[in-house]
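Chemist: Turn this into a structure:
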Amino acid sequence: MFIWFTLLADWLVYDCLGLSNQSQLAQALHFFVEDTSKIFALLIIMIYAIGWLRAALNVERVRGYLAGKPKWIGYTMGSGFGAVTPFCSCSSIPVFLGFTSAGIPIGITMAFLLTSPLINEVAILLLFSLLGLEITLLYIATGMAIGIVGGAILDLLRAERWLQPIAAKAYAMGQESSQVATNPANGNAETITWRHRHQFAKSETKEIFGRVWKWVVIGVGLGAALHGFVPAGWLEANLGDGQWWSVPLAVLAGIPLYANATGVIPVMESLLIQGVPLGTTLAFCMSTVAASFPEFVMLKQVMQWRLLALVFALLLTSFTLMGWVLNLLQ
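Modeler: Take a look at the predicted model:
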């Protein structure tokens, strides 16, 4: 499927504009066209599909399963769901709204949101084929641990206080429906028709895409500029040989970049081949995927600055500590 976006970028940049594929400008434009068109297509498809499912979401069943269970089970479930869903933060937003509107506790929702961009099944298969079982399991365990611990911390801090109005409204409505659902007099849920689900999904797609498309353009534009104009090999040459400062430097270097978990795996392989320590490599790649500037531009749609800064600090601290520990063990 993704080959069509590459062909579109080839045609526009190389055929229509006549640019050489060796020029930095052409590489930046190619990246921008390919990734913008791909993200737009995926956003429309995913927002519609998730909206279609949300229209008939059995809130009572989800809440009923979580009711009375220890919170760590909920955090683990949220992180596990994030690990098996191929979403970046931009396409996780409609799922985030679905969780909040269902009255799911904010810590479980955040566990999903933190884990989702770090892990997906394609990245796992690619990681296993390139780097083997040990590093693959380590990557999965680290990503899920960050989601579980982060969800627990944000739940403890009552992070729902710092949601954007659209997310806060969805969460409040979810909490109200949770209370209503406990009343036996309410009977069975109303049957949702296919036409209603289509109309709901169509409305969701129009509303959410209308808010985030310009941020996609800004975020991918920044990533494209860095992709085309940052010299190849700069990271390998400047991340050091395992000194303590190389890990926070790697984390900071990953912030302005743009990649998803699948796309960053080959970068991870290249860094390890070049002799960059495992902890430094994982810290850089996780920062690129989950703490990059484009990702946080997307998350600003559902989080206030205070919550966004808290999540940002939590991720950077987690990646740094993880990198230091792995470098020491190595």
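Chemist: use CA for all of it now, contacts and neighbours both
Modeler: Noted.
Chemist: ok, then the element right after the longest helix along the chain?
Modeler: Ranked by residue count and defined by DSSP state H, the top helix of the chain is helix 194-229. Reading on from helix 194-229 to the C-terminus, the next helix or strand found by DSSP states H and E is helix 234-238.
Chemist: Contacts for that next one next, please.
Modeler: Around helix 234-238, the neighbours that count as contacts under C-alpha atoms under 8 Å, 6 or more residues apart in numbering are 271, 274, 276.
Chemist: same thing with stretch 202-216?
Modeler: Against stretch 202-216 from outside (C-alpha under 8 Å, 6+ apart): 36, 39-40, 43-44, 47-48, 51, 94, 294, 297-298, 301.
Chemist: Now secondary structure, neighbour count and distance to Glu121 too, for these, in TSV please.
Modeler: Below are those laid out as TSV (DSSP: H, G, I helix; E, B strand; the rest coil; neighbours: other C-alpha atoms under 10 Å; distance: C-alpha to C-alpha, whole Å):
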residue	secondary structure	neighbour count	distance to Glu121
Thr36	helix	22	23
Ile39	helix	19	18
Phe40	helix	17	21
Leu43	helix	23	19
Ile44	helix	17	21
Ile47	helix	25	20
Tyr48	helix	24	22
Gly51	helix	25	22
Pro94	helix	24	20
Pro294	helix	27	22
Val297	helix	17	25
Met298	helix	23	22
Gln301	coil	19	26
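Chemist: this one as well, want them side by side:
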Amino acid sequence: MFDWIENLATWLVFSILNLDEGSHLAEALHFFIYDTIKILLLVFVVIFFMGIVNSYFPVEKVRNYLSRKKLYGFEYLMASLFGTVTPFCSCSSVPLFIGFVKGGIPLGVTFSFLITSPLVNEVAIGLFIGLFGLKTTVIYVVSGVLLGTISGMVLQKLKLEKYLSPWVLQVLENSQKETEKFETEKTSLKERLPSIWRETKIILMGILPYVIVGIAIGGLMHGYIPEGFFEQYMGKDNWFAVPMATLLAVPMYSNASGVLPIAQVLVSKGIPLGTAIAFMMGVVALSLPEAMLLKKVMTLKLIAIFFSVVTLCIIISGYLFNIIF
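Modeler: As a prediction, this is how the structure comes out:
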């Protein structure tokens, strides 16, 4: 399917640039050209398709649905599934967190959305298919949804509402639940396509720098770091590799676009898939910038509890991936 991209990258690197086959620079540049074209094509297709989905089920309807329906425990799963069709990173999901809580949605359900939204979205899915294949992508999506669902349920059981910031508590006290109903959308798909196309371009341009930087770092690692370099420290035999990778990721911040190409190279250099994915999840779902934003809506104790539960679930996911693969 992507043979033409491979041939194009080979032609550019070895025929046009005349680099020596097997050199570090040639390997790094070939990786960069091939992965950049392949990933951007896949991401474009997935974003456009999910734009169609989002046009029929926008975030406002998500909040409305979750706040009005009695789902008998399935609301956590529904919130996680809704998170998969919203193209937000962890920091841009925080304003939605405020809106969800203000709309009367239980805190644990809101956490399910907040966790899943940056981890599993159209960009992450497009990248995953291109980098790891369909089977791994399906398992990743399922594990991401379960991560959000289970974390939300655990956090709800802890009854943490009292640890919301005084500002949010004041907002909740002064606000009333919205009562308006959403009108049934009757716009045809043809009429929606221009706005979907505009949104696709906005998202694509927004993630482009992350994709380029992530693949560039991945290309340098692919070309210059020898096989087995990481494996001696973070191989499958090292039981502490998964928690170490997750904890090392917390000070960093990127979205899926930037960190997935790096995760791919880590796997190619000998790190088990589960360890690499735990690192990726940690970067995307747990970061210091996110903690700073959450400080507006949560006390430090609630942030610590939230990060601890998500970290534990990510570590478990990493071990499960290593067992499966």
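Chemist: Any idea what the TM-score is?
Modeler: Put the two chains on top of each other and the TM-score (TM-score structural alignment, normalised by the length of structure 2) is 0.63; 230 aligned residues with a C-alpha RMSD of 3.2 Å.
Chemist: ok, and for the helix or strand containing Leu320 of structure 2, which residues are buried?
Modeler: In the assignment (DSSP H and E), Leu320 of structure 2 maps to helix 300-324. Within helix 300-324 of structure 2, the residues that count as buried by 16 or more other C-alpha atoms under 10 Å are 300, 302-303, 306-307, 309-311, 313-319, 321-322.
Chemist: just the helices in the stretch 101-250 of structure 2 please.
Modeler: 107-119, 122-132, 134-157, 166-174, 189-224, 231-234, 241-249 (DSSP state H, counting those that start in this stretch).
Chemist: Pick the most buried one from the ones you listed.
Modeler: Highest mean neighbour count of these: helix 107-119, a mean of 28 (counted as mean count of other C-alpha atoms under 10 Å).
Chemist: and that helix, what does it pack onto?
Modeler: Here helix 107-119 of structure 2 touches helix 75-84, helix 90-102, helix 134-157, helix 273-285, going by 3 or more C-alpha pairs under 8 Å, 6 or more residues apart in numbering; DSSP states H and E.
Chemist: Mind reading off the mean deviation between that helix and structure 1?
Modeler: Taken over the aligned residues, the distance from helix 107-119 of structure 2 to structure 1 averages 1.0 Å (mean C-alpha distance after the TM-score superposition for structure 1).
Chemist: Find me the equivalent region of stretch 273-280 of structure 2 in structure 1.
Modeler: The counterpart of stretch 273-280 of structure 2 in structure 1, using TM-score structural alignment, spans residues 278-285.
Chemist: which outside residues touch that stretch?
Modeler: Contacts for stretch 278-285 of structure 1 (C-alpha under 8 Å, 6+ apart): 139, 239, 242, 246-247, 250-254, 264-265, 267-268, 271-272, 319-320, 322-327, 330.
Chemist: go on, stretch 289-297 of structure 1?
Modeler: Identification of contacts with stretch 289-297 of structure 1 by C-alpha under 8 Å, 6+ apart yields 88-90, 114, 117-118, 215-216, 218-220, 222-223, 254-261, 264, 308, 312, 315-316.
Chemist: if we can go back for a sec, could you export the helices and strands packed on helix 107-119 of structure 2 as a markdown table, including distance to Val213 of structure 2?
Modeler: A markdown table is the format used below for these (distance: least, C-alpha to C-alpha, whole Å):
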| stretch | distance to Val213 of structure 2 |
| --- | --- |
| helix 75-84 | 24 |
| helix 90-102 | 19 |
| helix 134-157 | 22 |
| helix 273-285 | 15 |
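Chemist: who wins for proximity to Leu193 of structure 2 among those?
Modeler: helix 75-84 (21.1 Å; C-alpha to C-alpha).
Chemist: mean shift of that closest one relative to structure 1?
Modeler: Mean for helix 75-84 of structure 2 is 1.2 Å (mean C-alpha distance after the TM-score superposition for structure 1).
Chemist: how distant is that helix from the center of its chain?
Modeler: 14 Å (C-alpha atoms, centre = their mean, to the nearest Å).
Chemist: so where is it in structure 1?
Modeler: Taken onto structure 1 by TM-score structural alignment, helix 75-84 of structure 2 occupies residues 74-83 there.
Chemist: what does stretch 10-24 of structure 2 give?
Modeler: So stretch 10-24 of structure 2 sits over no part of structure 1, by TM-score structural alignment.
Chemist: Start and end of that stretch, how far apart?
Modeler: 14 Å (C-alpha to C-alpha, to the nearest Å).
Chemist: same thing with stretch 251-265 of structure 1?
Modeler: By C-alpha to C-alpha, the extent of stretch 251-265 of structure 1 from end to end equals 16 Å.
Chemist: In structure 2, point out the residues matching it.
Modeler: So stretch 251-265 of structure 1 sits over residues 246-260 in structure 2, by TM-score structural alignment.
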